[in-house]
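Undergrad: Predicted model, plus sequence, below.
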Amino acid sequence: MKKFVGTGVALVTPFKKDTSVDTEALKNIVTHVIEGGIDYLVVLGTTAESAVLTQQEKQLVIDTVVETNHKRLPIVLGIGGNNTAAVVNELTTTNLEHVDALLSVSPFYNKPTQEGIYQHFKAVATASSKPIILYNVPGRTASNMLPETVLRLANEFDNIIGVKEAAGDMVQAMRLIKNAPKDFLVISGDDMITLPMILTGGSGVISVIGQGYPKEFSEMVRLALAGNTVEATALHYKLMPSIDYIFEEGNPAGIKAVFELLNLATATVRLPLVEASVTLKEKLRNFTERLNS
């Protein structure tokens, strides 16, 4: 499980201006984050706009990341949804040869009970040949996977190895950290509270901002994990404005604007998302210039 301690980044899917998948830009981004010192790659999560990708495009993204990574870092693949049978089918039909673990989001829109969430992940865990990281993100799913449900799954299924906790609730995060089985990973899914989560016993982060500024963000995480609170806090506060900015107009519009500034990819997103505004791009430009000065 140590391979998933530290900084993972939820990779975007870069598009050309015509909204086709830009594999060259994706290669550039993967190289950028690896050279920036992050610890693992997360492919086809929410930030990847996976909801608007075809199955063929998803496979193209996987193949491009695997080829560019060249076995340098562990890969986590997002497979989840609100149709349990479809998720199980995808798990059993996808080639997972180059995948180290799966990230599976709690069912969205349906608003299942805690028992429904448990039964969903029981089916997923039973079907999976790979370790699973649960993903709780109530702001997108409209239902909160409570600590009791996460811990029930963690204690009953050996291949459920962690949770990406993105409720933005430090009390909930601390309840998970305090009561989790030994070696169970409680991973921040919220860039802004990554530092306090690590300092109270969390395992790291699956980050959005970390792919824009991987050197600085992954160093903050390493310092926090080492207990170097003063230096970690200084870096956190230095990066803090950018975290606000990238989510100001929705994800991944903000982080794609960062990649445009860094000349790694266009800022293009697919409808129903729209590109970051000129105003937001200017804020990000000013921040990036200050960070690099």
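TA: Perfect, thanks for sending it.

Undergrad: okay, CA-based contacts and neighbour counts for the rest of this
TA: OK.

Undergrad: What segments of this structure are strands?
TA: 6-10, 40-43, 75-78, 101-105, 132-136, 160-165, 185-188, 204-207 (DSSP state E).

Undergrad: out of the ones you listed, nearest to residue 233?
TA: In terms of Cα to Cα, the element of the strands of the chain nearest to residue 233 is strand 204-207, at 14.6 Å.

Undergrad: could I get the strands of the chain as TSV with mean neighbour count and distance to residue 68?
TA: Formatted as TSV, these follow (neighbours: other Cα atoms under 10 Å; distance: least, Cα to Cα, whole Å):
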stretch	mean neighbour count	distance to residue 68
strand 6-10	27	15
strand 40-43	25	11
strand 75-78	24	12
strand 101-105	23	18
strand 132-136	26	23
strand 160-165	25	25
strand 185-188	29	25
strand 204-207	28	20
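
Undergrad: now those strands in a markdown table, with distance to residue 258?
TA: Below are the strands of the chain laid out as a markdown table (distance: least, Cα to Cα, whole Å):
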| stretch | distance to residue 258 |
| --- | --- |
| strand 6-10 | 14 |
| strand 40-43 | 18 |
| strand 75-78 | 23 |
| strand 101-105 | 25 |
| strand 132-136 | 25 |
| strand 160-165 | 24 |
| strand 185-188 | 22 |
| strand 204-207 | 14 |
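
Undergrad: got another, please set it beside the one above:
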Amino acid sequence: MQSLIGTGVALITPFKKDLSVDTEALTKIVHYQIDNGIDYLVVLGTTAETATLTTAEKELVINTVIKANNNKLPLVLGVGGNNTYQVVEELKTRDLSSFTAVLSVSPYYNKPTQEGIYQHFKAIAEASPIPIILYNVPGRTASNMLPSTVLRLANDFKNIVAIKEAAGDIVQAMKLIQHKPEGFLVISGDDMVTLPMILAGGAGVISVIGEGFPKQFSTMVRLGLERKVEEAYQIHYQVADAIDMIFEQGNPAGIKEVFHVLGLCENILRLPLVNVNEDLANRIRQTVKKIVN
């Protein structure tokens, strides 16, 4: 899956003041990624506020991204949940012809055992017509998909091709990299440890900060993959403060403020999420100007 090596970005869903989906802004954001070196786009992930979108709005977002992308970059679609049957049904019925892979999060809220997680993804692997990227994010799911479970899945199912690893544990990531089968990709899901993970043998990142600063972050990832360590770390430290800021009061409130400063969309979220406060907005504004100038 060479097309998933490098920098992917988890696209936001921009909203208008009336809280409807802003397709014009979404088109601009997609073009901004294409023009600034991003390698692939992730549609309807957590950052897209997918949990607050209706079925019709999800279709609108998908169709808008497909049209704006115009076959320029590979697309990954978020298809996950804590109802295994529902995820399987979506994979069987949805037209996935425009997508390179699906990104599927480990079940949240239910807190399944490791065997439950394995059986969930077994069912998904048997149903999916396209490759699958596992997504481990214990901070949101309340359960950690252990390396032993990931490796079991990677070895048992050829269409499970990668994991977005966002446990925030570099040692866990290194265990995955050390023991993974050939061709399986370990992708960072944590912007701050992206470069260390790449240098340890990771394949890149699915990023939030990367969509705000696509030129800088994709260059850092590329330099890391080329083992140009000093140059890569120069960029890492240039954007490190911004990474902390965009997650300080929740995602995607921070990155939407970045886009607002860049003039690409309004900083509007749907409840229960709310905007960053004025203090953080000011700090983000100053930091954006430093990075892009």
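TA: Received it, and whenever you're ready, just let me know what you need. No experiment lies behind these values; they were computed from the predicted model shown.

Undergrad: surely residue 284 of structure 2 meets residue 257?
TA: Yes: with contact defined as Cα atoms under 8 Å, residue 284 of structure 2 counts as touching residue 257 (7.3 Å).

Undergrad: Neighbour count: the two, which is higher?
TA: Legend: neighbour count by other Cα atoms under 10 Å for residue 284 of structure 2 and residue 257, higher for residue 257 (26 against 23).

Undergrad: contacting residues around the more buried one?
TA: The contact partners of residue 257 of structure 2, by Cα atoms under 8 Å, 6 or more residues apart in numbering, come to 266-267, 275-276, 281, 284-285.

Undergrad: now do 6 Å
TA: Listed by Cα atoms under 6 Å, 6 or more residues apart in numbering, the contact partners of residue 257 of structure 2 are residue 267.

Undergrad: can you check residue 232 of structure 1 too?
TA: Counting by Cα under 6 Å, 6+ apart, residue 232 of structure 1 makes contact with 220, 223-224.

Undergrad: Excluding covalently adjacent residues, which one is nearest to it?
TA: Spatial nearest neighbour of residue 232 of structure 1, excluding adjacent residues (Cα to Cα, 6 or more residues apart in numbering): residue 220 at 4.8 Å.

Undergrad: what's the answer for residue 256 of structure 1, then?
TA: Nearest to residue 256 of structure 1 is residue 267, by Cα to Cα, 6+ apart, at 4.6 Å.

Undergrad: Residue 5 of structure 1 now?
TA: Once flanking residues are discounted, residue 5 of structure 1 sits nearest to residue 203: 5.2 Å by Cα to Cα, 6+ apart.

Undergrad: hang on, that neighbour packs against residue 187?
TA: Yes: using Cα atoms under 6 Å, residue 203 of structure 1 makes contact with residue 187 at a distance of 5.3 Å.

Undergrad: The residue nearest to residue 256 of structure 1 matches what in structure 2?
TA: Correspondence of residue 267 of structure 1 to structure 2, assessed by TM-score structural alignment: residue 267.

Undergrad: related to what we said a few turns ago, got a list of what the residue nearest to residue 256 of structure 1 touches?
TA: Applying Cα under 6 Å, 6+ apart, we find residue 267 of structure 1 in contact with 256-257, 260.

Undergrad: Tell me how many other residues crowd the residue nearest to residue 232 of structure 1.
TA: Around residue 220 of structure 1 there are 25 residues (other Cα under 10 Å).

Undergrad: For the aligned partner of it in structure 2, give its distance to residue 171 of structure 2.
TA: Here residue 220 of structure 1 is matched to residue 220 in structure 2, going by TM-score structural alignment. For residue 220 of structure 2, the distance to residue 171 of structure 2 (Cα to Cα, to the nearest Å) stands at 22 Å.

Undergrad: Likewise for residue 182 of structure 2?
TA: On the measure of Cα to Cα, residue 182 of structure 2 and residue 171 of structure 2 end up 20 Å apart.

Undergrad: what do you get for residue 2 of structure 2?
TA: Going from residue 2 of structure 2 to residue 171 of structure 2 by Cα to Cα gives 25 Å.

Undergrad: what's the mean distance for the longest helix seen in structure 2 versus structure 1?
TA: In structure 2, with assignment by DSSP state H, the single longest helix is helix 229-248. Aligned to structure 1 and superposed, helix 229-248 of structure 2 gives a mean residue distance of 0.3 Å (mean Cα distance after the TM-score superposition for structure 1).

Undergrad: List the buried residues for that helix?
TA: For helix 229-248 of structure 2, a neighbour-count test (16 or more other Cα atoms under 10 Å) marks 232-233, 235-236, 239, 242-243, 245-247 as buried.

Undergrad: Can I get those in JSON lines including distance to residue 211 of structure 2?
TA: Output for the buried residues of helix 229-248 of structure 2, formatted as JSON lines (distance: Cα to Cα, whole Å):
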{"residue": "232", "distance to residue 211 of structure 2": "18"}
{"residue": "233", "distance to residue 211 of structure 2": "19"}
{"residue": "235", "distance to residue 211 of structure 2": "15"}
{"residue": "236", "distance to residue 211 of structure 2": "15"}
{"residue": "239", "distance to residue 211 of structure 2": "12"}
{"residue": "242", "distance to residue 211 of structure 2": "12"}
{"residue": "243", "distance to residue 211 of structure 2": "12"}
{"residue": "245", "distance to residue 211 of structure 2": "15"}
{"residue": "246", "distance to residue 211 of structure 2": "12"}
{"residue": "247", "distance to residue 211 of structure 2": "14"}
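
Undergrad: Return the subset of the contacts of residue 232 of structure 1 lying in helices.
TA: Among the contacts of residue 232 of structure 1, the residues falling in helices (DSSP H) are 220, 223-224.

Undergrad: need those in a markdown table with distance to residue 102 of structure 1, can you?
TA: Converted to a markdown table, those look like this (distance: Cα to Cα, whole Å):
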| residue | distance to residue 102 of structure 1 |
| --- | --- |
| 220 | 25 |
| 223 | 27 |
| 224 | 25 |
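
Undergrad: for these, which one is nearest residue 118 of structure 1?
TA: Among these, and counting by Cα to Cα, the member closest to residue 118 of structure 1 is residue 224, at 32.1 Å.

Undergrad: any idea how far the closest residue to that closest one other than its chain neighbours is from residue 238 of structure 1?
TA: Distances taken as Cα to Cα, 6+ apart place residue 232 nearest to residue 224 of structure 1, at 5.4 Å, with adjacent residues excluded. To residue 238 of structure 1, residue 232 of structure 1 is 10 Å away according to Cα to Cα.
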